[in-house]
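In: Mind looking at a prediction? Sequence and model below.
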Amino acid sequence: MTVFGIFFASIAFAQLMMGSLLLTPLWKTNQSIRLYMLLMICCCCYLTKVIFVPVAFGSFFWWLELVGGNALPGVFWLVSQSVFGDHVVLKRWQYALASLTLLIPFVTKTSQMLFAYDINDFALLSAGIKYGGTLLELLFISHALMIAVSHWRGDLVQERRYIRGGVISVSALYIILVIINDEFFKLQWPGVELLKSGIMALLVTGINFFLFTLRKSSLFETVKQPPQESCPPEARARELPRIIDAMEQDKLYRQEGLTIAGLAKALSIHEYKLRNLINGEMNYRNFNDFLNHYRIREVTEKLAQPAYSQTPVLTLALESGFRSLSSFNKAFKNTHQLTPTEYRKKVLAPAVV
């Protein structure tokens, strides 16, 4: 590692530590902030092998790099799920799955130290652990990249779109390239290490810029606020009634595959302005949430009517614009805390009696 490589790595390390410290007062706010802080700490641990060289086997810094470096892909995936995915509250199985990137190498190294055997003596086992672990890491980072990109168009918060399209996506690509180089190509040229450290310093600088110059709610506030459709008339934008009429009267939400670009074209409103109206005045953070509000409302009304008591739930879901029963069930339960079938039984029970 060159002097400049260590210099850039130290810059990245210092900024990561600063970012995690500045977020400390907010760590109780929600899980996204806690996971983001953990990601920063994992990155710091990974950088110890660059800054504190040489690192002796079994030393304190060796353990830091082992834990932080291997946990990083899983934590990165959890951050992407928490901030950008559909899982506002992560499930236990997601944490368990993400922990595999750390658990596999940790158990291997610990067993090697305790029982004094070299896993390389078992060629098949060694190859399986090495390449299996690497594949798992690549899958996590690739899936995190897919989450950021796939949710990019539907995100109505402009600042988060910048973060998704820039920092998060580039960071995922960077981690993928580093994993491929470290595990497969193992290029040792001084220029490669300098490039890795320089790009990381640049990325962390960009992350801190977005993190501390934009509203923290742009990235971390994942709890949905109740929609506001009835703003005072004097405070409404003139296009807002057209948007509401398109949903309530024309029922455009029924169109399969409707995108915000398609809705903007149908209403003859610039897409950028439409995003601001739905987010700023109607208080939706995601375009799918906006559409699902009307879809769920339509199905809810029909489930409460005896005339539709024999109509399959799937039929009602597809007619309202949902693409699958699973996505409908999930959205419906998030709204009513009941499955559609349970809701129908509950509201129709008095009528049956």
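Out: Nice, I can see it.
In: Going by C-alpha atoms from here, please, whenever you check contacts or count neighbours.
Out: OK.
In: Please name the nearest non-neighbouring residue to the residue most central in space within the chain.
Out: The residue lying closest to the centre of the chain (C-alpha atoms, centre = their mean) is S80, at 2.3 Å. Nearest residue to S80, sequence neighbours excluded (C-alpha to C-alpha, 6 or more residues apart in numbering): A144, at 5.5 Å.
In: second one coming, line it up with the first:
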Amino acid sequence: MENWKAIAFLLAAGQGFILSLSLIVRGARGPKASFFLGLILFVLSQELLNAWGMQVRYHQQAGAFRFWNYQSYLVLPLALWFFARLTTLPDYHFKKKYWLFFLPIAAEIGFRCFWQAYASSLQLKRTSLLDNNFWFLWTEILPIVGMILVLWIYAKKLSRFRIAWQRQLARLKPIQYLRLYGLFGFMILLTVLWFSGVILAWPIFSWVNFLLTVCLFGMGYLGYLNPDFFILPTLQAPKSTEKPEFFQYNDLAELQRLHAAFTTDALHTRSRLTLEDVAAHLNLPARYVSYLVNTHCASNFTSFVNGFRVNEVICKLGDPKEQHKTVLALAFEAGFNSKSTFNQVFRQRTGKSPSQYLPAQK
């Protein structure tokens, strides 16, 4: 029975590592939500690999690679926070300065490795860092408190997102509820067990390992079928009737300039185009450009730009001069920066995937 546990832990951890690394690489090039989902799965895979190591007594072997030194629970609340914002706020952008929030994680891992090397060089009897009250609060209690706060905020954001989603679809299907609440429910259950084991000292870590094994297998299956399963769709922003305090501008004239910037200047072909880029091109305040898009186009900025990109791809698909190019090459030329984002937006706009759309056109 113990051997089967070890095998199950190792297989689930391996699948989790493969899926998490693929999401991290994909998120580094495209949607950042995939990157932070990959970080979450990476930490959970590390935890399950650690359970395997304890099951087979790998930690006690001479010369064992101390992979557990590179694990930090502080990653979980931070990664979940950014994942929640990126999936529920369509115009939210992750800025480079936000990486500073991850410095305590680097400090934790760096000190743990230093302590290991220092103790080994002096042949000291290694005492657990968890015996230090400050270290225990920093690496065990703080992540749990952070998860509780993030999950509370995440719950409110999901509730607002569900209401907005239902306004557009009238009724959500069970699979859409799973996309909406699946990861959230898993993290809630994991945090409850985590709290019970660390704070209440209940013997529940076998249940944690069981939960991680089942969920990593399940999420791995979903991830291979659809890597964007837990990435929520981009919703159209409600039409705003409140005009910002820019009375000196003529809406109709500026709206024509805005459309010309895309139809004539082809701004949408710039990868990672931002609202600030468009505002600078038009020499207009970014808030006023957002008002034009929301009010006169009944859309948010991301959907507005992607509409031009999809239209350009469709036009080129019917152009004999472009037949030598792949659909993905046309998508990148139109400004998309990842295949998954293009496929998702194309399906939302046309009701078909690119592979289904081509035969229908022919």
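Out: Right, received. Where do you want to start? The shown structure was predicted, so the numbers you read here are calculated from the model rather than taken from an experiment.
In: What TM-score do the two superposed chains give?
Out: After superposition, the two chains reach a TM-score (TM-score structural alignment, normalised by the length of the first structure) of 0.53; 248 aligned residues with a C-alpha RMSD of 4.5 Å.
In: Contacts only, for the residue nearest to the centre of the first structure.
Out: Contacts for S80 of the first structure (C-alpha atoms under 8 Å, 6 or more residues apart in numbering) come out as 144, 147-148.
In: Specify which member of those residues is nearest to N329 of the first structure.
Out: Using C-alpha to C-alpha, I147 comes nearest to N329 of the first structure of the contacts of S80 of the first structure, at 20.8 Å.
In: now the closest one, nearest residue through space, not along the chain?
Out: Nearest non-adjacent residue to I147 of the first structure, counting by C-alpha to C-alpha, 6+ apart: G85, 6.2 Å away.
In: was I right about L314 of the first structure contacting L325?
Out: Yes - using C-alpha atoms under 8 Å, L314 of the first structure makes contact with L325 at a distance of 5.8 Å.
In: Tell me how many other residues surround P285 of the second structure.
Out: 15 (other C-alpha atoms under 10 Å).
In: Tell me how far it lies from L100 of the second structure.
Out: From P285 of the second structure across to L100 of the second structure, the span is 29 Å (C-alpha to C-alpha, to the nearest Å).
In: One more: F186 of the second structure?
Out: 28 Å.
In: Check S34 of the second structure too.
Out: Using C-alpha to C-alpha, S34 of the second structure is found at 20 Å from L100 of the second structure.
In: between these two, which one's more packed in?
Out: Counted by other C-alpha under 10 Å, S34 of the second structure and L100 do not tie: S34 has more neighbours, with 26 against 9.
In: ok, that one - contacts?
Out: Counting by C-alpha under 8 Å, 6+ apart, S34 of the second structure makes contact with 23-24, 26-27, 83, 228, 231.
In: Apply 7 Å and report the result again.
Out: Listed by C-alpha atoms under 7 Å, 6 or more residues apart in numbering, the contact partners of S34 of the second structure are 23-24, 26-27.
In: ok, of those residues, which come out buried?
Out: 23-24, 26-27 (16 or more other C-alpha atoms under 10 Å).
In: Looking at the residues you listed, which is nearest A64 of the second structure?
Out: So of these, ranked by how close each gets to A64 of the second structure (C-alpha to C-alpha), first place is I24, at 26.8 Å.
In: Leaving out sequence neighbours, find the closest residue to the closest one.
Out: F35 is the one closest to I24 of the second structure (C-alpha to C-alpha, 6+ apart), at 4.2 Å.
In: Can you give the distance from whatever helix or strand that neighbour lives in to the centre of its chain?
Out: Per DSSP states H and E, F35 of the second structure falls inside helix 32-55. Helix 32-55 of the second structure sits 15 Å away from the centroid of its parent chain (C-alpha atoms, centre = their mean, to the nearest Å).
In: Could I get the full set of helices for the stretch 251-362 of the second structure?
Out: Under the criterion DSSP state H, counting those that start in this stretch, helices of the stretch 251-362 of the second structure are mapped to 251-263, 275-282, 286-296, 301-317, 327-333, 339-350, 354-361.
In: CSV for the ones you listed, including distance to P238 of the second structure and mean neighbour count?
Out: Listed next are these as CSV, based on distance: least, C-alpha to C-alpha, whole Å; neighbours: other C-alpha atoms under 10 Å:
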stretch, distance to P238 of the second structure, mean neighbour count
helix 251-263, 18, 14
helix 275-282, 18, 16
helix 286-296, 7, 19
helix 301-317, 12, 19
helix 327-333, 28, 18
helix 339-350, 18, 17
helix 354-361, 28, 12
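In: Quick one: closest of those to P104 of the second structure.
Out: P104 of the second structure sits nearest to helix 275-282 of all these, at 31.1 Å, using C-alpha to C-alpha.
In: Which secondary structure elements does that closest one sit against?
Out: Counting contacts by 3 or more C-alpha pairs under 7 Å, 6 or more residues apart in numbering; DSSP states H and E, helix 275-282 of the second structure packs against helix 286-296.
In: mind running it again at 10 Å?
Out: Helices and strands touching helix 275-282 of the second structure, by 3 or more C-alpha pairs under 10 Å, 6 or more residues apart in numbering; DSSP states H and E, are helix 251-263, helix 286-296, helix 301-317.
In: got TSV for the ones you listed, with distance to F134 of the second structure too?
Out: TSV is the format used below for these (distance: least, C-alpha to C-alpha, whole Å):
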stretch	distance to F134 of the second structure
helix 251-263	55
helix 286-296	45
helix 301-317	44
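In: Looking at the ones you listed, spot the one closest to I199 of the second structure.
Out: helix 301-317 (43.2 Å).
In: Output the residue interval of the first structure matched by that closest one.
Out: With TM-score structural alignment applied, helix 301-317 of the second structure matches no range in the first structure.
In: Can you say which helix or strand has the residue nearest to S80 of the first structure in it?
Out: Secondary structure (DSSP H and E) places A144 of the first structure in helix 123-150.
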